[in-house]
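**Q** okay, structure incoming, though there's no sequence with it:
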């Protein structure tokens, strides 16, 4: 239940031609406390509720618990979420032995594109695609929970 991931800004839209899947995601936060966040997500016809713990000092890993819920339940819970619903398309791209998830944001976060890669070990090496730019792992302003409070267009 420990999530290990690295996060990067994306420098071009070249990833779109390499995507094997894409999904529209709507998500909100029932709680955005620094020690824990509780997220509700609607992805296609599926709903999810996720609890994330505080990140390690380097921002690479943190506790994550997620369960599938019905679309109806997710829609009902989104109404209860704090202000600042996130709207994005997630693209999945296979690069070497890893899966990169690239989020293209809309609404108040339009113009922001971020890539994440999940790892099995914090020191694991991985191939970086040419569209990956500056690493922003651990920079909390790029966390979705923070983007819901301080959107990209306000920076």
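**A** Yep, it's here. Since the model is a prediction, treat every value here as computed from it, not as a measurement.
**Q** going forward, measure contacts between C-alpha atoms and count neighbours the same way
**A** Will do.
**Q** show me the contact partners of stretch 30-40.
**A** Applying CA atoms under 8 Å, 6 or more residues apart in numbering, the external contacts of stretch 30-40 come out as 27-29, 47-54, 74, 77-78, 80-82, 145-146.
**Q** mind running it again at 6 Å?
**A** 27, 28, 29, 48, 49, 50, 51, 52, 53, 54, 81, 82 (CA atoms under 6 Å, 6 or more residues apart in numbering).
**Q** what does stretch 14-26 give?
**A** 41, 42, 43, 86, 87, 88, 89, 90, 91, 92, 93.
**Q** among those residues, which ones are in strands?
**A** In this view, those that belong to strands under DSSP state E are 41, 42, 43, 86, 87, 88, 89, 90, 91, 92, 93.
**Q** same list (those) but as TSV, adding distance to residue 34 and neighbour count.
**A** Formatted as TSV, the ones in strands among the contacts of stretch 14-26 follow (distance: CA to CA, whole Å; neighbours: other CA atoms under 10 Å):
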residue	distance to residue 34	neighbour count
41	19	24
42	23	24
43	25	16
86	18	22
87	22	21
88	23	20
89	25	18
90	25	22
91	27	20
92	28	21
93	30	22
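**Q** closest to residue 133 out of these?
**A** For those, the closest approach to residue 133 (CA to CA) belongs to residue 93, at 15.7 Å.
**Q** quick one: contacts for the closest one?
**A** Residue 93 touches 18, 19, 20, 99, 100, counting by CA under 6 Å, 6+ apart.
**Q** same question, residue 133
**A** Here residue 133 is in contact with 9, 10, 11 (CA under 6 Å, 6+ apart).
**Q** check contacts around the last one.
**A** Contact partners of residue 11, counting by CA under 6 Å, 6+ apart, are 131, 133.
**Q** gap between it and residue 60?
**A** 21 Å (CA to CA, to the nearest Å).
**Q** put this beside the first:
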């Protein structure tokens, strides 16, 4: 159990791809998208995860997060119980200075959307901003994966 402190940004170009140290396909669905908590099932590569996230603070930077690795077959079974709107994306991990940006390139009904996230140890921790980093969307609920599953980018 931990507090997750992260900031989110739009991405202005594909230049992050040549800087990526790794990439992975991710499928995720939501067992619950209640405003007070989300319960997510994720298949990342050949691993499964169950994650519970609490409500964000008013700035959108910090919230409770609990994540546990589960068997792949369990994750596949739980995916079949998820609410409509499974998220499909490729995640690129890009090292910038002392931090790793997770850049998600969305597929399917969210195709065209690219979001970079950075996890921090404090909400106002300094970090280097790469040239491909665009407008900050931290706390803008429509960019949360749980919202993208119900109101995909293609419908905006």
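**A** That came in fine, so what should we check first? Quick caveat: nothing in here was measured; it's all calculated off a predicted structure.
**Q** TM value for the aligned chains?
**A** Taking TM-score structural alignment, normalised by the length of the first structure as the basis, the two superposed chains have a TM-score of 1.00; 155 aligned residues with a CA RMSD of 0.3 Å.
**Q** re earlier: any chance of the contacts of stretch 30-40 of the first structure in a markdown table, plus secondary structure?
**A** Listed next are the contacts of stretch 30-40 of the first structure as a markdown table, based on DSSP: H, G, I helix; E, B strand; the rest coil:
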| residue | secondary structure |
| --- | --- |
| 27 | strand |
| 28 | strand |
| 29 | strand |
| 48 | strand |
| 49 | strand |
| 50 | strand |
| 51 | strand |
| 52 | strand |
| 53 | strand |
| 54 | coil |
| 81 | coil |
| 82 | coil |
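**Q** what lies in contact with whichever helix in the second structure runs longest?
**A** Secondary structure of the second structure per DSSP state H: the longest helix is helix 72-79. Residues external to helix 72-79 of the second structure that are found in contact with it (CA under 6 Å, 6+ apart): 47, 48.
**Q** what of stretch 42-59 of the second structure?
**A** Against stretch 42-59 of the second structure from outside (CA under 6 Å, 6+ apart): 25-28, 36-41, 62-72, 75, 139.
**Q** rewinding a little: looking at the contacts of residue 93 of the first structure, which has the most residues close by?
**A** Using other CA atoms under 10 Å as the neighbour test, the contacts of residue 93 of the first structure are led by residue 100, with 23 neighbours.
**Q** I'd say that one and residue 119 touch.
**A** No. Between residue 100 of the first structure and residue 119 no contact is recorded; they are 10.3 Å apart, counting by CA atoms under 6 Å.
**Q** re the thing from before, would you format the contacts of residue 93 of the first structure as TSV with secondary structure and distance to residue 132 of the first structure included?
**A** Shown next, in TSV, are the contacts of residue 93 of the first structure (DSSP: H, G, I helix; E, B strand; the rest coil; distance: CA to CA, whole Å):
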residue	secondary structure	distance to residue 132 of the first structure
18	helix	13
19	coil	14
20	coil	17
99	strand	13
100	strand	10
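**Q** quick check: the farthest pair among those?
**A** 18 and 99 (11.4 Å).
**Q** any idea how far the residue of the first structure positioned farthest from its centre is from residue 79 of the first structure?
**A** Ranking residues of the first structure by C-alpha distance from their mean position (CA atoms, centre = their mean) puts residue 72 at the top, at 22.0 Å. Distance of residue 72 of the first structure to residue 79 of the first structure, given as CA to CA: 11 Å.
**Q** residue 52 of the first structure now?
**A** 20 Å.
**Q** neighbour count winner among the two?
**A** residue 52 (20 against 12).
**Q** list the buried residues for stretch 24-32 of the second structure?
**A** For stretch 24-32 of the second structure, burial by neighbour count (16 or more other CA atoms under 10 Å) applies to 25, 26, 27, 28, 29, 30, 31, 32.
**Q** and the closest residue to the fourth one other than its chain neighbours, how far is that from residue 128 of the second structure?
**A** In other words, residue 28 of the second structure. Nearest residue to residue 28 of the second structure, sequence neighbours excluded (CA to CA, 6 or more residues apart in numbering): residue 42, at 4.2 Å. Distance of residue 42 of the second structure to residue 128 of the second structure, computed by CA to CA: 29 Å.
**Q** now do residue 45 of the second structure
**A** Counting by CA to CA, the gap from residue 45 of the second structure to residue 128 of the second structure is 28 Å.
**Q** neighbour count for these two, which is higher?
**A** Counted by other CA under 10 Å, residue 45 of the second structure and residue 128 do not tie: residue 45 has more neighbours, with 12 against 9.
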